[in-house]
Each structure stands twice: as C-alpha cells, then as structure tokens.
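Got a predicted model here, sequence first, then my questions.
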Amino acid sequence: MTRQVETDSRLTTGRDALPLALSGMIGVGVLVGPAPAAAAAGPWALLGLLVALLAAVCAASATAFQASSYRSPGAVYDCVRERMGLLPARVGASAHIAARVAAMAAIARVIGEFFLPGGSAMVAGAAILLVVLAATAGLRIRGAAAWLWVALSLAVIALVVAICFAIDPVGGPPVHVDPGASPDSAVGIVGAGGVLFLAFTGFERLTAPAHGDRAPWMSIRRAGALSLVVTAVLSGVMIVALAHQLGWSRLALSPMPIRDVLTAAAAADLVPLVSVGAAVALLPVLLGALESARSTGLALVRDGELPRVLDRTGPSGSPYLLDLIAGVAAVIVSQLFTPVALMSFAACALLLHYALANAGTRLLLSDGPTWPMRGACLGMGLSVVLAMSMPVSAMLTTLGVVVVGPLLAGIVSRRWK
C-alpha cells in the first residue's frame, strides 16, 4: 500500500494536475445538465452557469486549504469536525457520501442510455460493478491515460457542437419560457445554477485527493482555476449549441439532449459513434465519484463513525468492502430513479456539504489570509442559496439523509456529542 501511494504521489505533478481534474469534471453535468438547466431558466441558463462557477471556485478554494492542513483522506470531514463539532461533521459527511452514490448512479444510467437505451438500467449496474472491481484492483487514471480520456471527451463535445452549428435547425414550436424562469425572478437562474454546479464537482480529485497524492500548491491553484474555466466554457458552448439546434423548449424536455440533437440535425448515423465515445468518456468520472465517496468513508471509519471492518484493504491497498457497499448502493439507486432526478439530489446534497465545508474553512482561516476567508463566506452563502433552489423532492431527500445519517453514525459510534 505504501508503494502504491508513493508512486501516485510522484505522478501527481504539476503537468498531471490539469488532466486529473478535467477527467473528473467533464461528465453528466456538461453532457446532460443543459436540459434541466434549460427547464429551470430557459435562455437565462447561462447566468446560472456563472453562479455555479463562482460557487465551485469558492468550494475548490475551501477544500484546497482544508487538505493542506489535514493531510489524511476526508480532509473536509476532519476540518468541520474539529472546527464546528460532531453533528455538523456528520451532516456534511452523510450528505457527501449520499451525493456521491447518487452521482455514480446518474453517471451509470447515462452510460447505459448511450450504450443500450432499451436496457440502460442493466448496463448501469454492470458499469458500476466494473468500476468497483477496477478501483478494488487499485486502478487510478493518471498521467497520459487521463489526457487520453480528456481528449476523447473534448472530441465528443466538439463533434456535437460542430453538428449543431453546421446544420440549420428545423423550425419547431415557438420558444416558451416558464414564468418562474423569467428575468423578473432569480429562482430560475439559481435553479439552473444548482444543477449545473454538478459539472464542476470533479475538482476534489485535485484539491482534496482521496489517497493523499497531492500536487504542489501552485500547481493546484493554476490547474484548478484552469479546469474550472475550461469546464464552464465547455458547458456554456454546449448549452448554446443544443439550444440553437433544438430550441429552448425542446432542450428543456430532452432526457438525452446529445442523442436528440443529432437526430434533429439529420445526423442520426453518427448517434452510435458519439454515444459510445460519450459513454467511454464518462468512465473516469464514475471512478472519480467512487474515490471521493471512499475518501469521506475512510475518514468516518477512522473516527469510529462507521464499523472498523470497512477499513479492510485488499492486495492493492484499496478498501474493498467500503467500495463494494458504495457500489451496491449506487446500483440499487440507479434502478429506481431517472438520471435527472439523481442529478438534482446529488447537486442539492453536495451543495449542503460544501456549505459546511466553506463554513469550516472560514473558521480555519480566521487568523489567516483575508480574501480566502471572504471567499469561504461567499461560498457558504452561495451553496445555501443554490441548494434551496433545487426541486422540492431533492431537498426533502437531502433532509432525510442528513437526519438518518447522523443517527446511524451515533448508533455505531455510541457518541452523541
């Protein structure tokens, strides 16, 4: 296990930092997120994207400062636990693990829709179990492999965007924007920002890695900023391209906008090629979600909040029981809910987690640099506002998670304060 960590620490250099972050970001938020964002805000979805970007910048900064002070996996949990107390730490950890499980399920369902639309649930379960096996074997996508996956993602996006703009859109029904998403109300804009926030959440692979293989601080700052900007640009271009070809109304109703836009643009022959490319490009994102859930899970096991047996590792040094439980939970959830519903809940729970993460960083930096501390305050407020703009079902599910999770942790640890 020590040899594996040392090897990965050497690989996570400045030049490897950017693909490490991008390979975890360019996922369902970019490929599927435009549809629920259009449903929430219509043409104002791009403003929601800017709000999501600002919240992600604050969250990335907060987690980077926490990981620099707490070097073990689960730095956010450790910081919140020490600075804010046991209950907020349990709430944040419960929200984070549940969000990552839901994100895994959403990613896997989208992979299933791309590979085999008629059997997407079955493919989703197989994809999750495949990634769990790969993670248990110690697979980590780094260096040249990460660049290859980023290149594949960029190729898929570039092809879809080129087709959208190269072929004149077919006339459709007039655009209708929901009154709740009008410029007279900010609800639609922040609602779009909430679901688009999910597009940026791969930054933890760089700012707070699960294995402690941390890049140099300046590399984290440069690569983190660049990856967030690149993801925002790709998301914005994808939203504009899809809306240009489909129109805002059709985009808002599309469960799989990439497939629908190719059909609408008379490029149906390219659907299999683009679908397979997009599905393969999502595999590192699925692995990244599992790694992130594992990081918080290990912190809970180390603190006695989860059974110690979950810390048991295999020959590769990976906690196979923890990975397997997360994977099985994701498989079950993927069979019960649609990708958009899973994305909404994952975004809501993650925003709650990052609200607490920003609050913990605010206390951590109380005697430190002024601007990072103010950024943590801004991130805390933005995270709360975006979380409160999510669908009621997502908020209620998140509420259930943050009630049940701490209770179970209390029962396991027999600690209540």
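The structure has been received and is ready for your questions. What you see is a predicted model; the values in this text were computed from it and never measured.

make it CA atoms for all contacts and neighbour counts henceforth
Will do.

Assign the residue lying farthest from the centre of the chain to helix, strand or coil.
In the chain, the residue that sits farthest from the middle, by Cα atoms, centre = their mean, is residue 171; the gap is 34.7 Å. What DSSP: H, G, I helix; E, B strand; the rest coil gives for residue 171 is coil.

What sits closest to residue 9 if chain neighbours are left out?
Nearest residue to residue 9, sequence neighbours excluded (Cα to Cα, 6 or more residues apart in numbering): residue 213, at 4.1 Å.

Pretty sure that neighbour sits against residue 3.
No. Using Cα atoms under 8 Å, residue 213 is not in contact with residue 3; the gap is 11.9 Å.

Please name the nearest non-neighbouring residue to the residue nearest the centre of the chain.
Central residue of the chain (Cα atoms, centre = their mean): residue 201, 3.8 Å from the mean position. Spatially, and ignoring its direct neighbours in sequence, residue 201 is nearest to residue 25 (6.2 Å; Cα to Cα, 6+ apart).

and that neighbour, how far is that from residue 235?
Plainly put, residue 25 is 11 Å away from residue 235 if you go by Cα to Cα, to the nearest Å.

For those two, indicate the residue with more neighbours.
Taking other Cα atoms under 10 Å, residue 25 and residue 235 do not tie; residue 25 has more neighbours (28 against 25).

Help me confirm that that one comes into contact with residue 285.
Yes. If you go by Cα under 8 Å, residue 25 and residue 285 touch, sitting 6.8 Å apart.

who touches both of the two?
residue 202 (Cα atoms under 8 Å, 6 or more residues apart in numbering).

for comparison:
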Amino acid sequence: MTPLRRELGLPGAIAIGLAAMIGAGAFTVWGPATAAAGSATGLLAALGIAAAVAYANADSSARLAALYPQSGGTYVYGTRRLGPFPGFLAGWAFLTGKSASAAAMALTVSTYLWPEYDKPIAVLAVLVLLAVNLLGIKKTAAAAVVFLAVTLAVLAAIVFTGWTVPGYRDNLTDTDPWGVLTAAGLIFFAFAGYARLATLGEEVKRPQWTIPRAIPIALLMTVAIYLLIAATALHVLGSRALSQSPTALAAVAAAVNPALTPIIALGAAVAATGVLLSLLAGMGRTALAMARDGWLPKAFSRVSQRFAVPWAAEAAASATAVAVIAAFDMVGAIGFSSFCVLVYYAITNASASTLDRKRITPYLGAAGCLVVAASLPPASALSGLAVLLLGVGVYALRSRSRTVAP
C-alpha cells in the first residue's frame, strides 16, 4: 500500500477548511432559508442552530482525526470505533452526498459564468480541477488560498457597501419553528466542508497537533463571516425580499450598486470553484480508504508515485460528479446532499462518543444531525433514504464477496 505524503501545515489546512465552507452556499442559501424560517429572527436562529450542530460535529471530527490521521474521515472512524457497517454507511453517505454537492458547485460556476451552456461548462470545471488535484496536495492548498482570497474580497465588498445604505423594513414576521429547523438544514449545506481536513488526514503534518486546531479555527471564522453576510442581506433587502431571491447576494449588490453585480457573479463562481476543488479531493481520499479495505474496487487504491495522490479514486470521484451534473439540477442537489452529509456526521458523533462516554458534545451533535436531517424537505429526505438503502444492499453484496474470496 503506497502511503500519501504529509505536506500540509496549519496555514494550508485552515485555508482548505475555509475554502471548503465559504463557497457557493454563502451566495445562494439565504433566500430559501429565509423563506423556510418565516422571519429575520427565524433565519438568525437557524444560522445559530446550524452553527451549533457544525461545532459539535467539528469537535468530534477533530478528536477522531487526531487519533486516526488517515485518509477516509468518518469511514475510518466508524469502522474503527463502531464496526464495518457504520463505517461503510458513513463512507457511502459521504460519497453520494458529496457527489451531489460537487455537481451543485460545478453548476453554480457555470450558471454565473455562462448560463446558456451550464452543463458543458460545469463538466469542464470538474475536469480542470481534477487536473489540479492530480498535481498533489500542495497544489490543491495553493489553489484553495487563491480562490479563498478572491471570495473573501468579494464578500467584504458586499458587507461594507451594504451598510452604507439605509435599512429596508418590509419584513416577514411569521416565524415557523419547524421551518427554522428546515432552514438550519439548508444553511448546514454551506457549513459542511469544515471536516474536509479529516478526509485529508494522511497528508497533514503533525496531525495530532494540526487538525484539532485547524478545524475549529476555520469553523469559527466561517460562522463570523456568515453572520455578517446574513445581517447585511437582511439590512439591505429585508426578510421578505430576501426570501424571494435565489441569488441573495446578487440581489444585495443590485440594490446597493448595480455596478457590483458582475463582481458578485465572479465571486460566486470563484467560491464555488474553491469548494469543488476540496470536494473532489475529499471524495477521492474516502474512495481510496474504502478501496483499501475492499468495499470499492481495488483499482481505486492506486496512488501516483510522482505526485503521491490517489489518482484512480480522484478520477472516479470526478466521473461520479459529472454523472450527477448530467442527471440533476442545483436546487434538488442541495437538499439531497445535506441529508446524506448529516447522516455522515451523525456517525461521526456516534464514533466520538466511544472516546469518552461522559462527554456530552457527541450526543448533542448526533441528535442535532438527525433532527435537522428529518426536517429537510420531504423529497430530499426520501431520496436520501433511498440512496442509503441502496448502500445497505451494496454492503450486503460486498460482505458476501469478501467472505467467500480466497
């Protein structure tokens, strides 16, 4: 088995975590979340719930990643702490959910850059970023820094100019408690990249020291940035107009200064590109770990001698994302992805609970994941359940073949 190289330090790790979170969700999630929550207060409450669930998940991920600094994330933790089936289910949920996320990110890029040819451009984006990832984790981290810098500059411009205009007061006032949970599930989609470092654990320097610091730092920075964005959007548009906008920050730019609109479009495309880059890397590492254990074809365990990357798993992850692009649209992909990823993190928390039975955070995190997943739109929850059941069938078949294999 060819190991990966430990080349990622704390700054690069934080950059990858931030780039994985501060992406297209920051530009698109606020409208649907406000509509679900029913008021500005509900939106901010949903943001708080999503952040709390994310914090519990991040705490569990950081502790487990320091203990098991290998590629694969919760697939590895679930297998080691809970058994083969929970580990497999976590890996399956991650790969299927993140395939939908990758498709949504690629379609965001193409929608902002060239909407008339959204799917071909989305496929091209996946292929270009596959080429970047195949050059090694250092190239991935360097590209993540560039994408993150552009995204933060655009968001800073929106926040700064947004507070130079008078506030808008046409607001929704009917907070829906169940809708707040639904909104939290949608917002969670924008947070869900914080544990990308766990899937890259085999390539992090001093993982027992770096990972427990990088994950919470990146998450807390993201929470602060999202709070500023949400407050700015509510200030400029009011919750009623915000609830009707699928591209919230573009609407904020148009209301403040129409000249900012193309800049926001560029920022959204760059942000989505940064998330897509780290998504494909994380999917490749999880597929690598599952292939090493025989749950996926052994061909996916091949690692480049020159660049020390799992090139076969990366290529397979990219091919899966291309297939999802061909089959689905962006809106449906977000809810489906959130459901699968929340199941993945529920298993993360269950794994972490075995490290210290008296620590309450993993139990709260697991409960939060399941409640928020159940509150997602029925179509998202049902399609997610169907895919997980398909995974159960795959597990049964692979278990049988592993048992009878010579």
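Cool, got the structure. What you see is a predicted model, and the numbers here were worked out from it, not measured in a lab.

just to revisit the earlier point, who's in contact with the residue nearest to the centre of the first structure?
Neighbour list for residue 201 of the first structure: 24-25, 56 [criterion: Cα under 8 Å, 6+ apart].

could you dump these to a markdown table with distance to residue 390 of the first structure and secondary structure?
Listed next are those as a markdown table, based on distance: Cα to Cα, whole Å; DSSP: H, G, I helix; E, B strand; the rest coil:
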| residue | distance to residue 390 of the first structure | secondary structure |
| --- | --- | --- |
| 24 | 23 | helix |
| 25 | 21 | helix |
| 56 | 16 | helix |
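
residues touching the aligned residue in the first structure for residue 105 of the second structure, list them.
Taking TM-score structural alignment for the superposition, residue 105 of the second structure sits opposite residue 107 in the first structure. Residue 107 of the first structure makes contact with 27-28, 282, 285-286, 339, according to Cα under 8 Å, 6+ apart.

what's the counterpart of residue 255 of the second structure in the first structure?
Counting by TM-score structural alignment, residue 255 of the second structure corresponds to residue 264 in the first structure.

With residue 71 of the second structure instead?
Using TM-score structural alignment, the equivalent of residue 71 of the second structure in the first structure is residue 73.

Any of the contacts of residue 107 of the first structure buried? List them.
Restricting the contacts of residue 107 of the first structure to buried positions leaves 27-28, 282, 285-286, 339, with burial counted as 16 or more other Cα atoms under 10 Å.

Farthest pair within the residues you listed?
285 and 339 (14.8 Å; Cα to Cα).

re earlier: is there a neighbour count for the residue nearest to residue 9 of the first structure? I'd like the number.
Residue 213 of the first structure: 22 surrounding residues under other Cα under 10 Å.

Name the SS class of it, please.
coil.

For it, give me its contacts.
Counting by Cα under 8 Å, 6+ apart, residue 213 of the first structure touches 5-6, 8-10, 12.

Can you flag the buried ones in the residues you listed?
8, 12.

of the contacts of residue 213 of the first structure, closest to residue 193 of the first structure?
So of the contacts of residue 213 of the first structure, ranked by how close each gets to residue 193 of the first structure (Cα to Cα), first place is residue 12, at 30.7 Å.

Make sure that closest one is actually in contact with residue 214.
Yes. The criterion here is Cα under 8 Å, and residue 12 of the first structure meets it with residue 214 at 6.4 Å.

The match of residue 255 of the second structure against residue 170, yeah?
Yes. With contact defined as Cα under 8 Å, residue 264 of the first structure counts as touching residue 170 (7.3 Å).

Would you mind telling me which of the two has more residues around it?
When neighbours are counted by other Cα under 10 Å, residue 264 of the first structure and residue 170 differ, and residue 264 comes out ahead with 17 against 11.

That one: what's it in contact with?
Counting by Cα under 8 Å, 6+ apart, residue 264 of the first structure has contacts 169-170, 245-246.

can you tell me how far it sits from residue 254 of the first structure?
Counting by Cα to Cα - residue 264 of the first structure and residue 254 of the first structure are separated by 12 Å.

What residue in the second structure is paired with residue 414 of the first structure?
Residue 414 of the first structure maps onto residue 400 in the second structure, by TM-score structural alignment.

That match: how many residues sit nearby?
Neighbour tally, residue 400 of the second structure, other Cα under 10 Å: 11.

hmm, back to that, joint contacts of residue 264 and residue 170 of the first structure?
Common contacts of residue 264 of the first structure and residue 170, defined by Cα under 8 Å, 6+ apart, comprise residue 245.

mind checking what residue 96 of the first structure lines up with in the second structure?
Using TM-score structural alignment, the equivalent of residue 96 of the first structure in the second structure is residue 94.

What of residue 290 of the first structure?
By TM-score structural alignment, residue 290 of the first structure lines up with residue 280.

In terms of helices and strands, where is its match?
helix 261-292 (DSSP states H and E).
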